[in-house]
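*Asks:* take a look and give me a structure for this.
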Amino acid sequence: MTEKCYLLSGLGADGTVFQYLDFEGVEVEYMEWLPPLPKETLPAYAKRMTQKITTPHPILVGLSFGGMVAMEIAKQIPVKKVILISSAKERKELPWFYRFSAKLKLQKILPYTLIKRTNGFTYWLFGATSAHEKVLLKEIFRKTPTTFLKWAINAILTWKNTEISTHILHIHGDKDRILPYKNVKDTFCITGGGHSMIVNKAHEITPLINKFLNNAND
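*Replies:* Model (predicted):
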């Protein structure tokens, strides 16, 4: 029986970002985000997302925010493996200023309309360097509903997870400015990889994923 990978994208991104990866020997399905409920926590949201999973012991692949959702799903249903790309496994891997912002509830006063407008700083922050990457990032932000963006940022800043599942592959770039590499533990480092490395470092990420998928001991 062919194993199945469920793909969870980053905040606002859709399944197109996974087109740069080449999964071998598995079936893949992109999970569309559900509209969040008012004041819904990340664990509660993840529980609703599990309703989309129909395969026993699935493999979860989470990009950025999607990786955090994957970690919460893995606490609620049996999963075979979890693959994180440019993400965090637990709250301690978030930057200190995320946690500080949550304490001050700064997410309530963020200018979300401005956040959705890409500019030179946005491109630098996400590590988008080529014209193609900038266009892709701009399109991702354009398509992200403001209500989802507000909810997701609050969910990230107030994330409480301290549990780390077994059978995890965490791939992270050492130039990530959204989730700095110095904060994450037990990862495969992609040299020069920024937060958007799934686009420009896919040729390095793909072999790591397929090796992990095909290794029965992992």
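
*Asks:* going by C-alpha atoms from here, please, whenever you check contacts or count neighbours.
*Replies:* Noted.

*Asks:* distance check, residue 104 against residue 87.
*Replies:* 23 Å (C-alpha to C-alpha, to the nearest Å).

*Asks:* wait, doesn't residue 75 sit right on residue 162?
*Replies:* No. Assessed by C-alpha atoms under 8 Å, residue 75 is found out of contact with residue 162, at 10.9 Å.

*Asks:* give me the more crowded residue out of the two.
*Replies:* When neighbours are counted by other C-alpha atoms under 10 Å, residue 75 and residue 162 differ, and residue 75 comes out ahead with 16 against 11.

*Asks:* quick one, helices of the protein?
*Replies:* Taking DSSP state H to define them, one finds helices in the chain at 42-49, 65-74, 96-104, 112-115, 120-126, 131-143, 146-157, 197-200, 202-214.

*Asks:* so what secondary structure elements neighbour the first one?
*Replies:* The criterion is 3 or more C-alpha pairs under 8 Å, 6 or more residues apart in numbering; DSSP states H and E, and the helices and strands that helix 42-49 contacts are helix 65-74.

*Asks:* contacts for the helix it packs on?
*Replies:* Outside helix 65-74, the residues within contact range by C-alpha atoms under 8 Å, 6 or more residues apart in numbering are 8-11, 42-43, 46-47, 49-50, 60-62, 82-85, 87-90, 156, 161, 164-165.

*Asks:* alongside the first, I'd like the structure of this one:
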Amino acid sequence: MGADNRMYPVPWSSLPDFVPHNWVRYSGETSLQEMAESMCDSCLIKDGDNLIGSSLGGMVACEITKIRKIRRLYLIGSAAQKEEVSRLLTFLHPLVKVAPIELVRLSAGKVPLELAQMFADAESAFVRTMCAAIFKWDGLGRTTTQVLRLHGRHDMVIPPPKSVDLLVDGGHLIAMSHARECVQFIATQERMRVRS
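*Replies:* The predicted structure is shown next:
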């Protein structure tokens, strides 16, 4: 939530044509669908692209597959439907309306960790609205896009779904903590696709 291109450190740049995108400047989008539309326009996402999305970014990428003809979608520690989000977070999400996100966001900036810095840089209105939007989302649904799922065995935000293509010994942020394994898996999948 609120992560930016720092979520994809080296070796992500070794993937051919890999372009990490930051969230668009928040302009009052109230749903994942609206956010997907803004991302498509701002980031020039086109038919035939492959998408990689982590956490909320993966959920928005699911929505992009409804707008563009995406060839392949890699969900990294993400959900294909709201029911996959942790039951505890599902139970607590109504509190986001009153949670002091601005205070937490500013406090996170004091922690010298890359993730805390990303959260500190995120817009509070974006975080608050997208937290609520997740639990109103109708999910990926039927798609012609090939979806591959990479997940951390110990993810407590979005526990591993029943069917996973790559399961690593990590938590929710495997795009950062297990970047090498994720990149190797994706590179292998792309080589196999080219050969077939």
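
*Asks:* list the TM-score for the superposed pair.
*Replies:* Remark: TM-score between the superposed chains equals 0.84 [TM-score structural alignment, normalised by the length of structure 2]; 191 aligned residues with a C-alpha RMSD of 2.5 Å.

*Asks:* deepest of the helices of structure 1, which one?
*Replies:* Of all the helices of structure 1, helix 65-74 has the most neighbours on average by mean count of other C-alpha atoms under 10 Å, namely a mean of 26.

*Asks:* that one aligns to what range in structure 2?
*Replies:* On structure 2, the counterpart of helix 65-74 of structure 1 by TM-score structural alignment is residues 56-65.

*Asks:* give me the nearest residue to the residue positioned nearest the centre of structure 1, chain neighbours excluded.
*Replies:* Nearest to the geometric centre of structure 1 sits residue 64, at 2.1 Å (C-alpha atoms, centre = their mean). Leaving aside its sequence neighbours, residue 64 of structure 1 sits nearest to residue 87 (C-alpha to C-alpha, 6 or more residues apart in numbering; 4.0 Å).

*Asks:* map that neighbour across to structure 2 for me.
*Replies:* Using TM-score structural alignment, the equivalent of residue 87 of structure 1 in structure 2 is residue 78.

*Asks:* list the contacts for its match?
*Replies:* Residue 78 of structure 2 makes contacts with 53-59, 149, 151, 158, as judged by C-alpha under 8 Å, 6+ apart.

*Asks:* same question, residue 216 of structure 1
*Replies:* Contacts of residue 216 of structure 1 (C-alpha under 8 Å, 6+ apart): none.

*Asks:* any idea what it aligns with in structure 2?
*Replies:* Counting by TM-score structural alignment, residue 216 of structure 1 corresponds to residue 193 in structure 2.

*Asks:* look up how far residue 61 of structure 2 lies from its match.
*Replies:* For residue 193 of structure 2, the distance to residue 61 of structure 2 - C-alpha to C-alpha - is 20 Å.

*Asks:* please apply the same query to residue 140 of structure 2.
*Replies:* From residue 140 of structure 2 to residue 61 of structure 2 the distance is 9 Å (C-alpha to C-alpha).

*Asks:* residue 49 of structure 2 too?
*Replies:* As judged by C-alpha to C-alpha, residue 49 of structure 2 and residue 61 of structure 2 stand 11 Å apart.

*Asks:* likewise residue 6 of structure 2?
*Replies:* Distance from residue 6 of structure 2 to residue 61 of structure 2, by C-alpha to C-alpha: 18 Å.

*Asks:* try residue 7 of structure 2
*Replies:* 15 Å.

*Asks:* once aligned, what mean separation remains between the longest strand belonging to structure 2 and structure 1?
*Replies:* Assignment by DSSP state E gives strand 146-152 as the longest strand of structure 2. Strand 146-152 of structure 2 differs from its equivalent in structure 1 by a mean of 0.7 Å after superposition (mean C-alpha distance after the TM-score superposition for structure 1).

*Asks:* how far does that strand sit from the chain's center?
*Replies:* Distance of strand 146-152 of structure 2 from the chain centroid (C-alpha atoms, centre = their mean, to the nearest Å) equals 11 Å.

*Asks:* got it, and stretch 41-55 of structure 2?
*Replies:* Taking C-alpha atoms, centre = their mean, one finds the center of stretch 41-55 of structure 2 at 12 Å from the center of the full chain.

*Asks:* can you check the distance spanned by that stretch, start to finish?
*Replies:* From its first residue to its last, stretch 41-55 of structure 2 covers 21 Å (C-alpha to C-alpha).

*Asks:* next: stretch 34-47 of structure 1.
*Replies:* Start-to-end span of stretch 34-47 of structure 1 (C-alpha to C-alpha) is 11 Å.

*Asks:* now do the same for residue 197 of structure 1: its match in structure 2.
*Replies:* Aligned by TM-score structural alignment, residue 197 of structure 1 pairs with residue 174 of structure 2.

*Asks:* list the contacts for its match?
*Replies:* Going by C-alpha under 8 Å, 6+ apart, residue 174 of structure 2 touches 76-77, 151-152, 168, 182.

*Asks:* out of these, which comes closest to residue 91 of structure 2?
*Replies:* Set against residue 91 of structure 2, the nearest of the contacts of residue 174 of structure 2 by C-alpha to C-alpha is residue 77 (19.7 Å).

*Asks:* could you measure the closest one against residue 111 of structure 2, distance?
*Replies:* 23 Å.

*Asks:* ok, and the closest non-adjacent residue to the corresponding residue of structure 2 for residue 21 of structure 1?
*Replies:* Aligned by TM-score structural alignment, residue 21 of structure 1 pairs with residue 11 of structure 2. Spatial nearest neighbour of residue 11 of structure 2, excluding adjacent residues (C-alpha to C-alpha, 6+ apart): residue 180 at 6.2 Å.
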